[in-house]
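based on what follows, work out the 3D shape:
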Amino acid sequence: MSSYLVYICQAVKDRAGQERYWQVARYLENIDVLAAYAPFEVLDADRDESVEGVVIAEFPPFEQTVEWFNSDAYVQARKHRAANEYLGMLVESGVAPVGKRSAKSHAYVVLVCREIVDRNELTAYWQRVNETLDGHKGRVLMDHGRFLILEDQGPVEGVTVYEFPSADAAQSWYDSVAYRELRQHRKLSAKYLVILAEGGVAPVERRMPHTITAG
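A predicted model of the protein is given here:
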């Protein structure tokens, strides 16, 4: 069973350090980076939150990824971006691995549950939400599986990621009558951060261009 790293950059205070990290950090060889600092849009935020960039990567099983994250090489690489703020989560997918393939034509909707207000109301949302993907060619990559917060303190109650063939398809699903009606249950029952991120890996010089003057 694969796992996924979901990273949300929330503040860049040292752009030079961030670029050094991008240049020296090395992932495991058998991973698939689905989205890395490509264009994104915050669709919803029930708390006051900042988002500067999004990374989604498919990794090997949970324990192997934790071992890599805590390795000396990656710990040293992360020190370059220590001044910047990230929410980093490792999530077990619960579904079959996607496998190696280009993600440039795909888009991802990331839903981070920050706080549960009404569990019964939220359960009603969870029971019906995946049905709304029908007709929009959306599929579930992970849906509130086992997770570990790697950076930042949360709170995080769960993570869901949907994959769509394009950003337009993802937006069409989010704006659909079926999902608009259902997300009222989500708004009443929990506080979420929802981000639409385009797939692909942006070149270093084009990542998070709005942060280039920082640091």
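
contacts and neighbour counts: CA atoms only from here.
Noted.

relative to Tyr21, how far out is Lys191?
Here the criterion is CA to CA, to the nearest Å. By it, Lys191 lies 32 Å from Tyr21.

then Asp175?
Counting by CA to CA, the gap from Asp175 to Tyr21 is 37 Å.

next one: Gly88
Gly88 sits 15 Å away from Tyr21, going by CA to CA.

from Gly199, how far off is the closest residue to Arg146 other than its chain neighbours?
The shortest distance from Arg146 to any non-neighbouring residue, by CA to CA, 6 or more residues apart in numbering, is to Glu92 (5.3 Å). Distance, Glu92 to Gly199, by CA to CA: 20 Å.

second input sequence below; structure requested for side-by-side comparison:
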Amino acid sequence: MTAYVIAHLQDAAPHPDIAEYIERLPGTLAPYGGRYLVHAKQHEVKEGSWPGGVVMLGFPGMDEARAWWDSAEYREIAPLRSRHIDGDIILVERVPEDYTPAAAVRAIREAAAVE
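This next block holds a predicted model:
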């Protein structure tokens, strides 16, 4: 099942390390079937606040996303970003094509009834 890496990265001043990171990142993605889906595009905030930028990568599955994150190739370049850009990064699996939120609704109703 498709998995995504979503990064909410805070604005950072330009730095040569960041340029190197961006140049080298695609080579770390390829062995795991990863690709860019969103890269530093303008975004609209509809609720709350979301300073900074968004990067979203797609992988064939969660195993590939985890393997990429843990790979020696990525771990080698990650400090080029993390030394200069603060942010939050998550890995998340896509829901199946036939997904409905019915089970989530049931769990919420049951939990609410207990209170």
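
looking at Asp175 and Tyr21 of structure 1, which one has more neighbours?
Tyr21 (19 against 12; other CA atoms under 10 Å).

surely the more buried one meets Ala77?
Yes. With contact defined as CA atoms under 8 Å, Tyr21 of structure 1 reaches Ala77; the gap is 5.7 Å.

list the contacts of the residue in structure 1 sticking out farthest from the centre.
Farthest-out residue of structure 1 from its mean C-alpha position, per CA atoms, centre = their mean: Asn120, at 25.5 Å. Going by CA atoms under 8 Å, 6 or more residues apart in numbering, Asn120 of structure 1 touches Ser189.

please apply the same query to Gln23 of structure 1.
So Gln23 of structure 1 contacts nothing (CA under 8 Å, 6+ apart).

check which helix or strand it maps to.
helix 15-24 (DSSP states H and E).

residue boundaries of the strands in structure 1?
3-11, 32-36, 40-45, 53-59, 85-92, 107-116, 139-143, 147-151, 158-164, 190-198, 200-201 (DSSP state E).

now for His39 of structure 2: what does it line up with in structure 1?
Taking TM-score structural alignment, the alignment pairs His39 of structure 2 with Asp143 from structure 1.

what's the distance between the residue nearest the centre of structure 2 and Met62 of structure 2?
In structure 2, the centroid-proximal residue (CA atoms, centre = their mean) is Ile6; its distance is 1.6 Å. Ile6 of structure 2 is 13 Å from Met62 of structure 2, where distance means CA to CA.

for the two, list the residues in contact with both.
Going by CA under 8 Å, 6+ apart, residues that sit against Ile6 of structure 2 and also against Met62 are Leu91, Val92.

Gly33 of structure 2 contacts Gly61, doesn't it?
No. Gly33 of structure 2 lies out of contact with Gly61 (CA under 8 Å); the separation is 9.0 Å.

which of the two has more residues huddled nearby?
Between Gly33 of structure 2 and Gly61, counted using other CA under 10 Å, Gly61 has the larger neighbour count: 18 against 14.

can you pull the contacts of the corresponding residue of structure 1 for the more buried one?
By TM-score structural alignment, Gly61 of structure 2 lines up with Ser166 in structure 1. Counting by CA under 8 Å, 6+ apart, Ser166 of structure 1 makes contact with Ser105, His106, Ala107, Glu198.

which of these map to contacts in structure 2?
When you map the contacts of Ser166 of structure 1 onto structure 2 and apply both residues aligned by TM-score structural alignment, their matches' CA atoms under 8 Å, the shared contacts are Ser105, His106, Ala107, Glu198.

filter these down to the buried ones.
Buried members of these, scored by 16 or more other CA atoms under 10 Å, are His106, Ala107, Glu198.

which one of these is nearest to Phe40 of structure 1?
Glu198 (6.0 Å; CA to CA).

ok, now which ones touch the counterpart of the closest one in structure 2?
If you follow Glu198 of structure 1 across to structure 2 using TM-score structural alignment, you land on Glu93. Counting by CA under 8 Å, 6+ apart, Glu93 of structure 2 touches Met1, Thr2, Ala3, Tyr4, Gly61, Met62.
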